[in-house]
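Colleague: let me see the structure of the following:
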Amino acid sequence: MESTSLVTHEQLLSTMQQYWGYEGFRPLQQEAMQAVLDDRDSVVVMPTGGGKSLCYQVPALCKPGLAVVASPLISLMKDQVDALTACGIQAACINSTITADERRQIAADIRSGSMRVLYLAPERLLSERMLDFLAGADVSFFAIDESHCISEWGHDFRPEYRMMKTLKESFPGVGVHAYTATATETVRLDIAQQLGLVDPEFLVGSFDRPNLNYRILRRADRLAQIQEVIARHPNESGIVYCIRRADVEAIAEQLNAAGVKALPYHAGLSDVQRQQHQEAFIQERTDVIVATVAFGMGIDKSNVRYVIHAGMPKSLESYQQESGRGGRDGLEAECVLLYSSGDLVTWKRMLGDLPDAAQQAAMRSLDALDHFCTGAECRHRMLVSYFGQELEAEECEACDVCLGTVELVEDGTVLGQKILSSILRTGERFGADHNAKVLCGSRDKRVLEFDHDKLSTYGLLQNESIRSVRMWIEQLAGQRYLAKTGEYNVLKVTEAGRELLRGEVTPKLTKPDIADKAGPEKSSGSKRPRRADDWEGVDRELFESLRTLRREKAEEAGIPAYIVFGDSSLREMARHRPATLESFRLMKGVGDKKCQDYGEVFTQHIVNYCQQNGLEVEAMEVQVIAAPRREPPKNQSQALKDAFTLFAKGQTVNEVANVIGRAESTVQGYLEQFIREEKLEDPTAWVTGETARRIEAAIEECGTGGLRPIYEHLNEEVPYSEIRIVAACLQNREAA
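Modeller: Model (predicted):
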C-alpha cells in the first residue's frame, strides 16, 4: 500500500532520538509506525521487550490530534504515563485513582490540543460519556494494548474487550491498531474480526528472544534450585512464579529466612498489599517477587534478570508471556522452569470446569507445554515453532539443550529402535501409556488381555520406569519419529522413524534423572559468549553506584527506577564514562529531556568516581569513536562551539581549556568529537609525530577491540587521551 503520510523515515527517527534517545528502529517498528501514520488498521505482534509501545507512541507525536490507548491495568497505565512524562511528552490516564480536579485538567488539556496520549481502561473507553467526549476531541487513532485479551482463543481472555469493535462504528475513518506480545495465527485473526478491523496490516515479529537463556530442570529440592538461580544474580531483580497461593507464601517466607529480600503477590492479598508489593519490586526496594500468574501483565520493568517457574505454567502462550518479562532491556536474562508431571495433573483438574471447546483448547496447549518441558530439542526452536515460525540458526546458544547442559543417553539410536520396534509389534494401535507398559514388562490387565506379554519387545526396558519410557516416547514424537493420530493419540511410526529403525539417524533422548543429578557445574547459567552490549568493558562498581543514584532520583520523583534509565543505559555509561553533557547525550536511552533532567548529576557522579579510582573519563572504545551511535545533538553548547573554533586554529587541549573555562577532561572529549566531525586524518597537531607512529604500530599489532591492550603494548607510557586521538584519525583515514 502506498504511503499517504507526509511524515518521513527521518522524522520518525528524529522523534525517537529526541524523546527516547534511540538511534534506530527495531524489527517491524517502522512498518508498524507507518501503518498508524497511513490510518490503516493493524495487528502488531512483537515479543516482550521488542518495543511495541513505541509503535504507537512515536506516531502520536508525529500525527496531529490525540492518541487514545486502551490498556487493561491501572499500574500499566501509570507506568506508561510516567515514562512518557519523563521523556517530555504530555500524556495522562483516567482511572479510579485520579481526582475530579485532575480529570478536569486532563479534559482541558485535551480540548486545548496539548495532550498527545490518553490511556483508558476498555470499560471506561466504551462508556457512553467517554465516547461522547472523545467525539468532540481530535482523535488521531486508537491503540489496543494487550489485545490478545479480546480473543477467547488467547490465554488471558477478558469479555470487556469484546465490545471494542464499536470504535470502528463510532469513529469511522480513524485507525484502530492492536498490539500484543503473544498470539497464534488463530488469535491474530480473531483479534482482527472482533475489533472489526478493515483490511488490516498484519505485522508479526519473530517470537524468538535470543537474549533469554531457557533451562528446564526436573523439580527435586525446589527451594535449593530457586536459591541456586538467585545466587547467580545478587542484588538483581527476579520473578518466581508458582501455581498455588500457598506455594507463593511458603517460598517467599523461606527466601526471606535465607536472607533474600522477597515479597509475595497473589489474588488472596488485599488490593493495597498487592499494590505495595508491586511498587516495592518496581522501585527496587525488594529483589524478588514470588507470585501466581496474577502478577505480570502491566509490569513494564525492563531489568528483570531472571524468571523462575517453580511450577509449570498452563500453556506455552503463558510461558512465553511470563518468561518474556525477563530481559526486556535486551540484555541477557535467565529463564528456569522446574518441571514436574504432578503439575500436569494439577492443571488438568483446575481446567476441568471449562466449557468443552475451551477445555479441549486448554488441554492441547497444556500438552504442547509438556512436550516443551520433556523434549530434547532446542528450546528456542520449539517455542517459535509453536507460534508457526522457524528458527534460522542451527543452534540458539541460549538453552540447556544447545549448550550441552542436558545429558543425553549414550546410544539414542538403539534406545529409539527398541521403542519403535515395540510400537510396530503392538500393531500401531495404542497410545504412549500402553506401549510404555509393554516395554517395561508391566502385568497390567490390558497388556495381558492383548497377549502383549508374549511379544519379543515385552520387558525390553524393564530396568527403566514407565515415566522415563513415556518421556522418551514423547521426545521421539516431538522429533517427528512418531506421530500421534486420532482422538486417543494412537502412535504411528513415521518415515523419519523408519530411517531411525534402519540406523540412518540418531534421536536426542535425555537421561531421565539428569536434572536431579545436575550439580552446580552442570546447572550453572549460560555458557553462551557475552554480547558486546552486555558486560564487556563495563566497570561493575561504577554500574552499581549508578544504580544507587538512579534509585535515589526515582524516589525523589516518585517513579520506578527503570523509568529514569534502564540497565542497558547504565551499563553504557559505566563502559564509556561520559563526563560532558554532549557525550552523555550520546548514551543509549538518553533523550533531550533526560539529558536536561539528569545529565549534570550523572556526569558529575561519573567524574567523581573516576577521580577517586584513578580512571580516565570519556573511555570511548575505538569502534565507538569511529562510528558514533548517532550525530551529536544539534543544540550544541556555546563552549563546544568555541572549542571547535579554537581547535581549527591548532590550539592544544590545555590552551582551549584555559580559554573556555572547562576541565581538560571535558575539552579532551570536545577534541575527539571535533576530529570525528571534521574527518581529520593527521593527529600531529595534538600528538608528536614519534608518539603517533608508536600508537599506530601498536594499533596494527593489537587491533581495534579496545584501548587497554594498546595502552599495555605501549608499556603504559602513552596516555589514553593520545591513543584515542590517533585512533580516531586512523579510522577517518581508513574510511576515506
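
Colleague: C-alpha only now, for contacts and for neighbours.
Modeller: Will do.

Colleague: quick one: Ile251 and Gly296, what's the gap?
Modeller: In this view, Ile251 and Gly296 are 18 Å apart by CA to CA, to the nearest Å.

Colleague: these two: which is more packed in?
Modeller: Ile251 (22 against 18; other CA atoms under 10 Å).

Colleague: and Phe133, how far is that from Leu125?
Modeller: Counting by CA to CA, the gap from Phe133 to Leu125 is 10 Å.

Colleague: how about Ile466?
Modeller: 55 Å.

Colleague: Glu474 too?
Modeller: Counting by CA to CA - Glu474 and Leu125 are separated by 47 Å.

Colleague: what of Asp539?
Modeller: 47 Å.

Colleague: if we can go back for a sec, between Phe133 and Leu125, tell me which one has more neighbours.
Modeller: Leu125 (20 against 12).

Colleague: can you report how many residues neighbour the closest residue in space to that one that isn't next to it in sequence?
Modeller: Excluding its sequence neighbours, the residue lying closest to Leu125 (CA to CA, 6 or more residues apart in numbering) is Leu131, at 6.7 Å. When neighbours are defined as other CA under 10 Å, Leu131 has 16 of them.

Colleague: now show me the structure for the sequence below, then we'll compare the two:
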Amino acid sequence: MSTAKRALKKYFGYDKFRPLQDEVIQSILEGEDALVIMPTGGGKSLCYQIPALMMEGVAIVVSPLIALMKDQVEGLQANGVKAGFLNSSQSTQVQNEIIEDIHEGKIKLLYVSPEKLVSQEFYYLLLQLKVNLFAVDEAHCISVWGHDFRPEYSKMAYLKKQFPLVPVVALTATADSLTQKDIINQLGLNEPKRFLSSFDRPNLSLKVAPGKDKFKSILGFLRQRPHQSGIIYCLSRKACEGLSEKLRNSGVNASYYHAGLSPEERAKRQEDFINDDIPIICATIAFGMGIDKSNVRWVIHYNLPRNIESYYQEIGRAGRDGLKADTLLFYSFSDVIVHRKFIEESALKEVSNAKLERIQQFCDAQICRRKILLSYFGEHLEEDCGNCDVCKDPPKQFDGTLIAQKALSAIVRLKEQVAAGTVIDVLRGSSRQEVLSKGYDKVKTYGAGKDVPHQDWQQYMLQLLNLGYISVAYDEGNALKLTEQSREVLFGERMVNLVHLASMKSEPTIKPIVKTTKQEAREGLFEALRKLRLQISREENIPPYLVFSDATLHEMVDEKPTSEFEMKMISGVGERKYQLYGEFFINEILEFEQKKNKEAKKSSQSFYETYEFYKQGYSVDEIAQIRKVNPVTIYSHLASLYEKGADIDLTEYLNPSEIEQIESAYYSLNKTSSVKDLHLFLKEDIEYYKVRLGISYLKVLSSC
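Modeller: All right, here's what the predicted structure looks like:
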C-alpha cells in the first residue's frame, strides 16, 4: 500500500486515501472480486485506477457512455496516466492505433462500452492481452431493479467464465439491497467482497419547495449564485426548451439538452457545459451520467424525480469536489400524475409505483431529509444533519416510542409479510373481511392502536419508514420488515422521537443564502485563479476542472503557496500538474498579494489623511469636500481608525438613543452580522453610516 500511496501522490496529487479506497485497492491487488458502492464524488474511480497502474498488463474499464469514458480518459492523461478508449465514435484507423498502443504497453487503462466488450472481435483481442482487472462502472445498469437498466450489460457475465482468475470490480453510486444482489448474480462474481461507503454527502444541502412560482424562485436562486455552474432537471423536452428560453430572456446564460436533439448538437451542448461556455443547462434525465465535471455547484429538480435512486444519482452531480453545493426539488401533484402515466406503460408497475411513493414521502416528510435518504440505502444517521430545510426550520417532536413499539410489534406478529395498510388495519382493530378471514384479529396487537386515527397512523408509519425503523420489501408485495434499529426499539433500548402532526408545515420555506465577511474576502483571489484556469483551459482546449478542481483552487486561496514545495503540498497538484501549471498559479497568487498590499498601503495612507484633517477640527462634510469623496467614506474611515485606537469621539455623531438601539440589535444578532444586516434589522430607521459607527463603538467597548 506504500506503493499505492506513492502513485496516488504522483499522479493525482493526494496525500491519503478516502475511506474504503485503500481496502478496495488491497482486495483487488489480492485478486478478489468486489462490489463497491460509493456516492458520486466519493472516489470510486481511484479504486481501480491505482491497482491498474501498479499491476502488470492492462485494465479494462466498462463505461456506459462515450462522453463519460472520453471525460475520464482526458482527466487521466492530464495527470500523466497512460489511458485510452475504444468506441463507435472512432474510425477504424484510430481504433487500430489504440490497439497497437495496448500491445506495446503504452496504455494501462482501456475504457470500452458494454457493446464493445461483448462483441466477438473484442473477445479475441482480450485473449491476446494480459488483462489485470475488469472494472464495471455504473454497475446498477446491469440490474432490472436499477434505475438505468441497460440490456447489453446483462451479457457481461461471460467475463468470469472466460477469465476466472482476473478480478472483476463492480462500482456504482446508487444501489439498494435488491440491486446489489442482482449485480453480483448477473456478473457471476466469485464470493465478492462488498464495500459500502457511507451514502452521506454532507456538503450537499437538501431543499424541497412547493411547485408554484417556480421560475421566480429559480431566478432568485441563481442571482444568489453568480458565476456558478448548475443543472436544472426537467421531466419533458418541452419544459427544458421553455425554461431555458425564459432564463435567456432574463439575462441568464443557459441552454437545454434532451434526446430529441441530434447527436452532434447534444455533444456540442455537453462540451459547452463541461468547458463552462454555458454554465447552466436545462436537461432531461438523459443528461449527466456522462459528465465528470467537478465544479457543478447546484442541481435543481424542476419536476419530481421518478424514484429516490434517480434523485440521489442526479443531485450527486453537484459538489463532486467535496465543496459546498446546493440542491432544490420542486414538488407538485401534477408531476405524480405524469409519472403514474409512464408507470402504467412499464413492465414493473408494482415496484415502480412503490418507489414513486417513497420519493413522494421524502418530499412530504417533516423529519431530517438526509436521514430519509440514508435510511433508504440501509444506512442509519443518529443526529439530524443540520443541512436540509427541515433541520433549519424543524417542526415540534414528542416521545413516540410507545407508538413505534405498537407498530413494530404488529409487524412482527404479522410475520413481516403484510403491507402498511394491513398493519394499520390490525392496529386499529378493523373488521374488514380480509383481516378477519386471515385470522389477523387473533394477534395480540389487534386493536392496540384504535385510539389513533387511520390518517395519523399513516403519517406515523411514514415517519418510522423514513427514520429507518422499518423497510419495504418491494419484491414481496411491499411487505414491511424490521431493521436492526427497530429491534432495539422493541426491547426498550432506544427511544423514538416523532413529529407532532399538528406542527407539520405544508410549504417548506426557501431562505436566502447569506455570505459571511470571510467568504466575501476570499472571493477576490479565487476569482483571479478561476480566470487563470479558464484562460489555460481555452488555450489547451480542455475543461477548466481538468486544469485544477474548485477544491484545489480553494486550498490555494487558503494556503497561498508561493514555492514549488508549497504548491505540491496542495491537494490535487501532482507532478504532471505542477510541471504544466504550477508556476502560472504561483505567479498569479504573488501578483494578487502584491496588488492587495499596495491597496492596503494606499488605504492606510488615505485613512491617515482623514485623521489629520479630523485632528485639525474639520467637520466630516468639510473633509469630504476637501478630499472629494462621499461623507459616508469619511465616516467609515473614522470608524476603522477608532477600532485601531485613534483618539476619536464617535458619540459626537451618535445620540444615546441611537447607541441603545444599535446595541440591542448588535447583541440580538450575536455580534456576527454585517452593517447591512443590522441596518435592515433596524428597519433602516437609523442611517447606514451611524450603524457603522455604532458597531465600531460597541466593539471597542466590549474589548475594554
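
Colleague: quick check: TM-score for this pair?
Modeller: The TM-score (TM-score structural alignment, normalised by the length of the second structure) is 0.72; 558 aligned residues with a CA RMSD of 3.9 Å.

Colleague: picking up where we left off before, now which residue in the second structure aligns to the residue nearest to Leu125 of the first structure?
Modeller: Alignment note (TM-score structural alignment): Leu131 of the first structure maps to Tyr123 of the second structure.

Colleague: so that match belongs to a helix, correct?
Modeller: Yes: judged by DSSP: H, G, I helix; E, B strand; the rest coil, Tyr123 of the second structure forms part of a helix.

Colleague: wait, it touches Leu117, no?
Modeller: Yes: here Tyr123 of the second structure reaches Leu117: they are 7.2 Å apart, a contact under CA atoms under 8 Å.

Colleague: and Cys396 of the first structure, what's its match in the second structure?
Modeller: Checking TM-score structural alignment: Cys396 of the first structure goes with Cys385.

Colleague: ditto for Ala92 of the first structure
Modeller: Checking TM-score structural alignment: Ala92 of the first structure goes with Gly84.

Colleague: got a list of what that match touches?
Modeller: 73, 98, 107, 109-111 (CA atoms under 8 Å, 6 or more residues apart in numbering).

Colleague: CSV for those, including distance to Gly477 of the second structure, neighbour count and secondary structure?
Modeller: Shown next, in CSV, are these (distance: CA to CA, whole Å; neighbours: other CA atoms under 10 Å; DSSP: H, G, I helix; E, B strand; the rest coil):
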residue, distance to Gly477 of the second structure, neighbour count, secondary structure
Val73, 44, 20, helix
Ile98, 50, 19, helix
Ile107, 49, 21, coil
Leu109, 44, 28, strand
Leu110, 43, 21, strand
Tyr111, 40, 26, strand
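
Colleague: ok, those vs Pro561 of the second structure, which is closest?
Modeller: For the contacts of Gly84 of the second structure, the minimum distance to Pro561 of the second structure (CA to CA) is 28.8 Å, reached by Val73.

Colleague: the equivalent of the closest one over in the first structure: what's it in contact with?
Modeller: When the first structure is aligned by TM-score structural alignment, Val73 of the second structure is paired with Val81. Each residue near Val81 of the first structure by CA under 8 Å, 6+ apart is listed here: 91-93, 119.

Colleague: state the distance from Val81 of the first structure to Val69 of the first structure.
Modeller: 11 Å.

Colleague: read off where stretch 636-644 of the second structure ends up in the first structure.
Modeller: Counting by TM-score structural alignment, stretch 636-644 of the second structure sits on no residues of the first structure.

Colleague: specify the local secondary structure of Cys610 of the first structure.
Modeller: helix.

Colleague: count of neighbours near it?
Modeller: Cys610 of the first structure: 16 neighbours (other CA under 10 Å).

Colleague: tell me the buried residues in stretch 323-333 of the second structure?
Modeller: 323-332 (16 or more other CA atoms under 10 Å).

Colleague: how about the contacts made by the spatially closest residue to Lys16 of the second structure that is not a sequence neighbour?
Modeller: Once flanking residues are discounted, Lys16 of the second structure sits nearest to Lys5: 6.8 Å by CA to CA, 6+ apart. If you count contacts by CA under 8 Å, 6+ apart, Lys5 of the second structure has them with 15-17.

Colleague: and Thr40 of the second structure, what's its match in the first structure?
Modeller: Checking TM-score structural alignment: Thr40 of the second structure goes with Thr48.

Colleague: hang on, that match is in a helix, isn't it?
Modeller: No: residue state for Thr48 of the first structure (three-state DSSP) corresponds to coil; a helix is not indicated.
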